[in-house]
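# Quick one: sequence plus predicted model below, questions after.
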Amino acid sequence: MIKIPKFFHEILGEFQTKSTLVVIALFVLISGFAIGILSYDEWKGLPLVKQIITWILFLDISGGIVANLTKGTDIFYDRYPRKRWIFIAIHVQPVILSWSMEISIHYGVMICAYTLISAALLNLIRDYSIHNLLAGSLTGLGLLIAAYLGQEAPFFASTLFIFYIFKVLYSFSVFHHKGGQNEH
């Protein structure tokens, strides 16, 4: 087990294995390389500041997809319910992405509102047996919304909207390691 420095607890939890860190890094690198090539024409003409912000959002969202599924991050947020609420509240990336990719702000607001309201609901019912089933359903509906809105948005943006919904509603909102809190 690798002890994670306190500064990175909100991203990676208090501990991780070497293999989970490798998987997170590989996912970010491979998906970043793929989206960078596939959507080059969409982001190459953006002002440099907006390109940098767009790629920082990509790193945050894509890394979070995998990191939030890890035991270390999952258990960290289970131990600190207040930090779960803060995590939900600060995740307004679709609005920022709409600005940085120069697309209609309405797309980002709709994706963000749907996801944050759903995440809040899931956080409220975290201890109920229907939680995982509802999380899957809300994630699926969110992906449907993102796919529909994605018809009008650039590939890069629609991909990040999909990644964001999956990250917040499924990777983060579902407690994947119940019963494993004391096992490191």
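Happy to help now that I have it.

# Only C-alpha atoms from now on, for both contacts and neighbour counts.
OK.

# list the buried ones in stretch 10-26?
Using 16 or more other CA atoms under 10 Å as the test for burial, stretch 10-26 gives 11-16, 20-21, 24-25.

# Please identify which of these is nearest to Tyr80.
Comparing the buried residues of stretch 10-26 against Tyr80 with CA to CA places Gly13 closest, at 10.7 Å.

# picking that back up, nearest to Leu138, of the buried residues of stretch 10-26?
For the buried residues of stretch 10-26, the nearest to Leu138 is Ile11 (23.3 Å; CA to CA).

# for comparison:
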Amino acid sequence: MKPLRIPKSLHDIFGERQTVGAFAAVLLFGGLLTAALGLRFPELTNSLPVWRSALALVLIFDIFAGCIANFTASTSNFYAARKNNRLLFIAVHVHIVLVALLLNANIGYSIAVWSYTIAGAFIVNALAGQRTQLFVAALLLCAGIGGTSLLPDVQPYMLIVGILVMMKVLFSFAVDHYGKAIVNDGR
């Protein structure tokens, strides 16, 4: 199957060329999981203005879809070739804090997840080209999931969003999954 050429305005999300299957999987995963979260936790948007609910759900969709998009070869390779873009992408990911503010959710939890995720992503990104990058990313992701799951008074929907923020930025995005940044050391 011939890959789709992605418009330049969407390169930061999908890379330059994406298969139809990967493109559909990203959108379906993001859409279905966002819908499932909203159906399972109707209190998520109860008593909120429509604009806040809609904006929060769009940001949640972006988090969920980004988890999968960042695992595609096209997106991973796009950022492996553009180190400054990767640093900027990591730095601007304040989604979970915005979601918490929009939903009147636990802001302390969202700041803790955001801080840990961004710090971990910068550490993992600094290991680009090293064989330990994937291991360190997995270690930090597992520690983050375990640690944040133990925090008190976290709404279940925010726990899900927080875990997937860590997956998206710390592991899915910060890791060069296809070895485009690995320096050939002759082995």
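Sure thing, it's come through. Every value quoted in this text rests on a predicted model; they were computed, and no experiment measured them.

# Go through stretch 53-61 of structure 2 and flag the buried ones.
By 16+ other CA under 10 Å, the buried positions in stretch 53-61 of structure 2 come out as 53, 56-61.

# Can you add secondary structure and distance to Leu101 of structure 2 and give the residues you listed back as TSV?
What follows is the buried residues of stretch 53-61 of structure 2, written out as TSV (DSSP: H, G, I helix; E, B strand; the rest coil; distance: CA to CA, whole Å):
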residue	secondary structure	distance to Leu101 of structure 2
Ser53	helix	11
Ala56	helix	9
Leu57	helix	13
Val58	helix	14
Leu59	helix	12
Ile60	helix	13
Phe61	helix	16
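
# Leu164 of structure 2 touches Ile63, doesn't it?
Yes: between Leu164 of structure 2 and Ile63 there is a contact under CA atoms under 8 Å: 6.9 Å.

# Compare neighbour counts for those two and give me the winner.
Per other CA atoms under 10 Å, whichever of Leu164 of structure 2 and Ile63 has more neighbours is Ile63, with 25 against 22.

# Excluding chain neighbours, give the residue nearest to that one in space.
Spatial nearest neighbour of Ile63 of structure 2, excluding adjacent residues (CA to CA, 6 or more residues apart in numbering): Val165 at 6.1 Å.

# Return the residues in contact with the one you found.
Contact partners of Val165 of structure 2, counting by CA atoms under 8 Å, 6 or more residues apart in numbering, are 63-64, 67, 96, 117.

# Which pair of those spans the longest distance?
Greatest spacing in these, by CA to CA: Phe64 and Thr117 (15.2 Å).

# What is the neighbour count of the aligned residue in structure 2 for Phe8 of structure 1?
Alignment note (TM-score structural alignment): Phe8 of structure 1 maps to Leu10 of structure 2. Using other CA under 10 Å, Leu10 of structure 2 is surrounded by 10 other residues.

# likewise Ala36 of structure 2?
By other CA under 10 Å, 11 other residues sit near Ala36 of structure 2.

# Repeat that for the one 3 residues further on.
Using other CA under 10 Å, the number of residues around Leu39 of structure 2 comes to 11.

# burial count for whatever residue of structure 2 lines up with Pro81 of structure 1?
Counting by TM-score structural alignment, Pro81 of structure 1 corresponds to Lys83 in structure 2. Neighbour count of Lys83 of structure 2, defined by other CA under 10 Å: 14.

# ok, now the one 3 residues further on?
Using other CA under 10 Å as the criterion, Arg86 of structure 2 is surrounded by 20 other residues.

# distance of the corresponding residue of structure 1 for Gly66 of structure 2 from Ile125 of structure 1?
In structure 1, the residue paired with Gly66 of structure 2 is Gly64, using TM-score structural alignment. Distance, Gly64 of structure 1 to Ile125 of structure 1, by CA to CA, to the nearest Å: 22 Å.

# Look at these two and report which has more neighbours.
Set Gly64 of structure 1 next to Ile125 and count neighbours by other CA under 10 Å: Gly64 wins out with 24 against 14.
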